[in-house]
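In: got a sequence here, can you model it:
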Amino acid sequence: MTATDTPAWPQCGHLDAGGHCRGHRVAPYTACLAHLGSAERAAHLASLAPGADLDHRGTPFTQGLLDALLAPLRDPASGRARVGNAAFDETRFTGDAELDDIDFGGSCSFASAVFDGGLYAREVRTEGDFRLAAARVAKDVWLDDTDVGVDAWFYEARITGTLRFCVREVGGTAMFRGVTCAAAYFSGVRVCGIASFNGAVINGEADFAGAVFEDGATFETARIAGRACFDGTHFHRSRACFNGADIGGGMPFAEAHFAAEATFEGAAIGGDLTFTGARLESGVDFRRTVFRRTARIGPLVCPGTVDFSHAVFETALTLETAAREVRCRQTRWASTAALRLRHAAVDLSDAVTEFPVTVSGRPRPFVSPHGEAMAEPELLTDLPVRITSVTGVDAAHLVLADTDLTDCLFVGTVHLDQLRFEGRCRLPQPPDGLRWMRRQTLAEERHWRGWAPAPSGADPHEPATLAPVYRQLRKALEDSRNEPGAADFYYGEMEMRRHDTTTSRGERTLLGLYWVLSGYGLRATRALAWLVLAMTATVLTMMLWGLPRTDPDPVSTGTTDGRRITLTTRKPTPVNPEGPYTKRLSASRFEKSLRVVANSVIFRASGQDLTTTGTYVEMTSRLVEPALLGLAVLAVRSRVKR
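Out: All right, here's what the predicted structure looks like:
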C-alpha cells in the first residue's frame, strides 16, 4: 500500500504538513495514539489490561510511546507484557524500536512498517505469526531468544543493516522471499515448516550453522555476496534447494544432514564446498552450476547420484566424492582438475577438458580433519570406480587412474590415441571357455558379439567402427611404453578387421590365416603348436617317403695309361623306400628325419641324401617352419617388451 492509498482502517483526523495522519483511530476518539491529547492518551492506556489486542496501524511511534503502550500490559510479578494480537502495519518508528519480554497471544505484525533506526526483539514469544513483510529498516533487525508460534513473514523486507534471526523455534513456515540485508545470521533456529529464502539478497555473509529445517529450505535465485555457512544444518523431510542461487564465497556443510536431495541447479558458487562429516540420504544435483573460484569440493559421501552435468569449473579443482554414481555429462573444466572418487560409476559423456583432468579411484576412505575415516553407509565398499562413458570427450587432456573400464564406451571419443592410463585400469575379458582367448576387450565389442547387452536405446557398433578405436587405444599404450597392454588392443583391431564385411575377401582370408597360425603374432602357444605339428608331419613324411631305401655309395671308375690314372666318381640316385610303412618307421630313419627337420627350422640344409619327395618336403619346411618359429618369438616379445 502506498502513501496515497486510502487505508483500510479508520484514519486519524490529525492534519500536518504531509496531509492527514494515516494512523489507526483510537476508539472512541478521532485521533491515533500518537496524536491523542495527554488526558485522552492516559485514559486510553488506563483502560488496557494484560492480554489486550493492539491495533495501531499507520501510527507514528517512538520508543517512549511504545514503552508507554506496553506498560499497562506488563504482569507485575514477571515483568513480561502480555498482548493479544498486535497490528503495527505501516507504522513509522523514529529511532530504534525495542521489544523486550513480551508474550503475544496471537500475531504480531509490522508489515510495511518503516524504521528510522533498528528493530530489536528480545525474549519475545508469539502464539501466532510474526510479520515484517515489506518493512523498511534503516539499521539492524535482531530477534534474540524469541519463539514464533506459527509463521515468520519477512518477504520483501529491506534491511540496511544485519538481520540476526536467532529465534529458538518457528512453529510454521519462515518466509524470507526477496528480503534484503547486509548480513544474515540464522544460527540454531528451528523451523517446523518450510523455510523460503527465494530471491533474498544478502550483501555480506550468511550463517545458518546448526539450523534445523524440518520441512526443508529453498534458496532459489538468492544472492549472498559472501560466505554461506551451513555447518551442522539439518534439512529434514524435504529437499534443500539452491537452484539459481549466487553465492560469492564458500559453502561449508560440515556435519550437515540432508534427509532428501540437495539441488544446486543453475547456481553460481564462488568458493569451496566442504562436506566433512555430512550425512546425505539421497543425491546432490549440481547441473548447470558455475564454480567460479571453487578449489575443493568434498569429501562428499553420498549414497545416491552426484550430478555435475553441464556444470562449469573455472579454476583448478580437487573433487573428493564417494557416491553410487557421478555424472559429468557435458561438464566443462576450464582449468586442471583432480577427481578422487570411491565406488562411483562415472559418466563423462561429451565433457570438455581444456586442461589435464585426472579421474582416479581411491582405495581407502576419506578422512576428516581429525584423521578419522569417514563412514560410507549404503555404499558397497568393495566396488571400484567405474567409468561408464568417455564418448564425445577430447581425451588429449584426460587421465584415468586405477579405474574399472569394463562398461566404458569409447566410440566417438576425440584424440583417443592421447588418452593416458595410470595405475591399474581394468578392461573386460571375453567369456570363460576354451573358445575364447584371454585378452582385454572393449565394452562395444562385447555388445556386438552378444557377450553383454548394449545400453538401453543404443545399437551395437559394427567392426568397421570398432577397429579405429582399438587402433587409437593401442597407440595410446604404446606411447606410454606399455607394449603388453597395447598387444591386446592390436589383437582387437585385427579381429575387427577380420570381421569387417566392408573389407575385401582376400584381406579377410589373409587375416584369417594370420589368426589361425599365430593369433596375429600374439599367441606364442598357437604358433608353437603349429610348429610342432609341422615338424611332426615333416618327420613322418621323411620317414615314410623322404629318406632313400639305403644311403647311396659313391662308385669310382678309371683308366691307366702307365703314367697317369683318371678316376670318375658317380653317386647313384637315391632309391625310394619300399616295403611296409611300419618297417620304414625305424629308430635310425627317425634320427635322420629329425636331423633334417631340425636343420630346416634354422634355414640350414641337413646334408642328408633325400628322395625327390624328401627334397621338396625339406624345401617347404625350410620356408614354413622358421616362419612359425619367428611368429612364436614375436608373440613372446610382445608380452615381455617394455
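
In: only C-alpha atoms from now on, for both contacts and neighbour counts.
Out: Noted.

In: what about Met437, neighbour count?
Out: For Met437, the neighbour count with other C-alpha atoms under 10 Å is 13.

In: show me the contacts for the residue lying closest to it once chain neighbours are set aside.
Out: Here the nearest residue to Met437 in space, its sequence neighbours aside, is Pro430; by C-alpha to C-alpha, 6 or more residues apart in numbering that works out to 7.2 Å. Residues in contact with Pro430 (C-alpha atoms under 8 Å, 6 or more residues apart in numbering) are Trp436, Met437, Arg438, Arg439, Gln440, Thr441, Arg446, Trp451.

In: and this one, please, so the two structures can be compared:
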Amino acid sequence: MEGSHVTAAAPATDAERQLIDAVSVGGGTVDLRTRKERSRRELPSPDDGAAWGDDRTVRAEFLQHLLLTLGTPVNLYGARIAGDLDLRGASLPPINLSRCIVDGPSRFNGATFPVDVWFEGTTFLSYAAFNSATFTGNAGFYNATFTGDAGFSSATFTDDVSFSGATFTGHAWFDGATFINHAGFAGATFTSAASFESATFTGNVARFDRATFTGGAGFGGTTFTGDAGFIKAIFTSDAKFTEATFTGGAHFTDAVFVQGADMSRCSFRRLELIRTVWSGSLVTVGLVAGRADLSEAVFDVPARVELVAAHVFGSRLQANHRFHLILAAGRLDLTDADLAAGSLIESMELPTTVDRFVSVPPLFEENGRLAKRSSVMPLNEFLEITLERYRLAADLTDLFADRELAAVVSLKRAHVAGVRLSGMDLTQCVFQWADGLDGLLISDTCVLQESTDADPGWRFPRLRRLRATRRVIYDEVVERRRARGVQLDPAIPDEANPRATEVPIPTEASVAMTYRSLRKALEDSKDEPGAADFYYGEMEMRRSSARLIDRFLLTLYWLTSGYGLRAWRALTSLAVVIAVAGWCFTNSDWVRISPTGPGSPVLSPTSDAWPWLFAGQETIALFRPAGTIGVTLVGFGAVVDIAVRVLGPVLLALAVLAIRNRTKR
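Out: Here you go, the predicted structure:
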C-alpha cells in the first residue's frame, strides 16, 4: 500500500501507526496488550482504558477510514477506541476488536458483516447500536460488556452468534431479531431490561444457560424452532414469555424466578421446569404443551397454574403455600409431591380448535401475496418458521384428539393433607403410601373406577348385573391383577421419557389402609354414602389378606350383608333363614302339637303354611308372643328356634344399617 493512502488517514498516535503498518504489509494482528494482560483472563476495566496513552489509543474516525475508505480488515487487541464510531449502513470487511474499550457511541445500524466479526471481551462505555444489522458470518460478543444501551432490534444472524458471558448493564434490545443458527447467551448478565419481543430463533439450540436477568426479561411473541435452554438462569425481575412459541423443547431446569414469569398463551412441544424455584407468581393462562415437567419445582408463594398439556410430571414438586393447578386433558403424576393444605387440583374444559393451541400467523394475505416478514429474513427461513408452527399445532391437536377429563395417575408417597381434587379422572390414580389421605377431599365430580361386589373368580357373569356396583381405587385394581398374574402398564406409558412412573405393586394390607384413610376423609366431610364404598373396599382387602378364621368370619359378613352395606343381601339372608327354619319345623320329630288353653292359637298347627309362618314370626321377636303356644319344640327344633330368634334381629339390624349408610347425609 502506498504512503499516500495512509497519509489520508492522518495517523497521529503510536497505536495508529502500528495498525497502518500492519495494513501496509497486507494485514495482520495488532496486539497492544502487555505480556501480563495476555497471560491473565481478566478483562480490561474502564479505569484501565482511561489510563492508556497514545500507544494504545485509536481514534474512531481513523478506524472508519480503514474500514470504509480503504476497505481493509482490522484485527486489533487491547486498544481504546476514542470518539464516535459511525459505520451505519456500511458493508464491512472482517473486524476483530477483541479486548478493546470503545468509549464513544458505536453505530452499526443497518450495517452488513459479510464475514466473521469479533468483539470478544470488548467494553462499550456508551450505547452500541446494531439495529437491523446483518451478520452473515460468525458473530462473537462473548464476555463483552455493554455499559450503555445495546440495540440489536431486527438484526439478523445467519450463522453462529455468541453472547456467552456478556454483561448488559443498560437496556438490551433484541426485538424482532432473527437467529438462524446457534444463538448462545449462556452466562450472560442483564442488569436492566432485556427484550426479545417477537424475536425468532430458528437454529437447533438457543442457549441462555446461567444467564442472569436483573431487569425485566421480555420474550413475548418470540419463536424458537429448536431447543431453548434457560438452565440455571436467574430472573430477579419479571420474565415475560407471553405468546411465545417453542416448537422444540424449552428447558428451564434449575432456573430461579424471583418476581415470577408470565407464560400466558405460550405453546411448547416440551416444557421443562425441573427444580425451578418460584418466589413470584407463574401466570400460565392459555399455556399449551405436549409435555410439561415440574418435577422438584419449589413454589414459595401461592401459585395458580393453568395448563393444557398431554403429560404433566410433578414428582417431588414442593408447594409451600396454596397451590391451585387447573389442568385440561393431561395426565398428572404427583409422585412424592408435597402440597400445602388448601391446595386445589381441578380439571377444565379442553379447547377444541387448532388456533387455540398454537397461534399460527397467516402465510398469505387476502390479496394472495405472502404475508409480511422481516425485510432481512430470507424467504426460506420465513416459510420454515411458518411450517414449524403448523406442525406444532397439528401435533398438539393429535395429542388431545381423544382426551376428555384431566387425570391424576399417581399420588404415590405424596403429602396431600388438606388438598382437594375436583373434576379429575382418578380411574388410574395410584394412592399407595400417600401421606395425609385422611385429609384428602375427593369431590363428587371426580371419576373413579366402578366394580361389582363379585370376587375376581366369580363364575356367573350373567348374574353380575344383579350385584351392586361401587367405586374402587386403582390400587385395588392393580393388586387384583397382580394376584391373577396380569401384566401391568406404566402409569404414563412413554418410552421417550425416563421419568415415567414405575408400576406400583401394592399389597392387600396397604390398599386396606389407603381405603381407611380415604373413608375417614369423606366421613369428616359428612359424605357417608361416598365413604360407604371405600369402607366396602377396605373390608374386601382385609378379607383378602386375613388368615383362616378371620377370613371365614369376614366372608360370612360379606355374604350375609355385604359388610353391612347391602340391604338386599341382609333381607335375602333373612328369607333363607326363614325358609330353612320353616322346613325344619315340618319335621314331626322336632315339632309336636300340644294342647292349648281357652281360645285358638294365632297360628294353627294344622295349616300347611304354619311352619314358615311360625319361623317368620320367631325371627321378628326375641320373646314368643302370647297365643302362639300350639306346638312343643323338642330336640333340634328347639335349637333351630333359638337360632332364628338370634339371626332374625341381627339380619334386620344389618338391613336397617345398610339403608342408613346409603342415605345418611
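
In: aligned to the residue nearest to Met437 of the first structure, what sits in the second structure?
Out: Residue pairing (TM-score structural alignment): Pro430 of the first structure is matched to Ser451 of the second structure.

In: just checking, next helix/strand downstream of the helix or strand that contains that match?
Out: Using DSSP states H and E, Ser451 of the second structure sits in strand 449-452. Sequence-wise, the next helix or strand downstream of strand 449-452 of the second structure (DSSP H and E) is strand 469-472.

In: now for that next one, which elements pack on it?
Out: strand 449-452, helix 528-545 (3 or more C-alpha pairs under 8 Å, 6 or more residues apart in numbering; DSSP states H and E).

In: check contacts around the most centrally placed residue in the first structure.
Out: Nearest to the mean C-alpha position of the first structure, by C-alpha atoms, centre = their mean, lies Val326 at 2.9 Å. By C-alpha under 8 Å, 6+ apart, the residues touching Val326 of the first structure are Thr305, Val306, Asp307, Phe308, Ala344, Ala345, Val346, Asp347.

In: what's the counterpart of it in the second structure?
Out: Checking TM-score structural alignment: Val326 of the first structure goes with Val312.

In: cool, and Leu348 of the first structure?
Out: In the second structure, Leu348 of the first structure lands on Leu334 (TM-score structural alignment).

In: right, and Asp293 of the second structure touches Glu272 too?
Out: Yes. Applying C-alpha atoms under 8 Å, one finds Asp293 of the second structure in contact with Glu272, separated by 4.8 Å.

In: what sits closest to Glu422 of the first structure if chain neighbours are left out?
Out: Ala401 (4.4 Å).

In: how near is that neighbour to Thr358 of the first structure?
Out: 7 Å (C-alpha to C-alpha, to the nearest Å).

In: ok, Leu594 of the first structure next?
Out: Relative to Thr358 of the first structure, Leu594 of the first structure is positioned 58 Å away (C-alpha to C-alpha).

In: out of the contacts of Pro430 of the first structure, which ones does the second structure keep as well?
Out: Mapped onto the second structure and checked by both residues aligned by TM-score structural alignment, their matches' C-alpha atoms under 8 Å, those keep the contacts Arg438, Arg439, Gln440, Thr441.

In: residues near the third one, how many?
Out: Read that as Gln440 of the first structure. Residues lying near Gln440 of the first structure (other C-alpha under 10 Å) number 19.

In: cool, Glu37 of the second structure as well?
Out: By other C-alpha under 10 Å, 13 other residues sit near Glu37 of the second structure.
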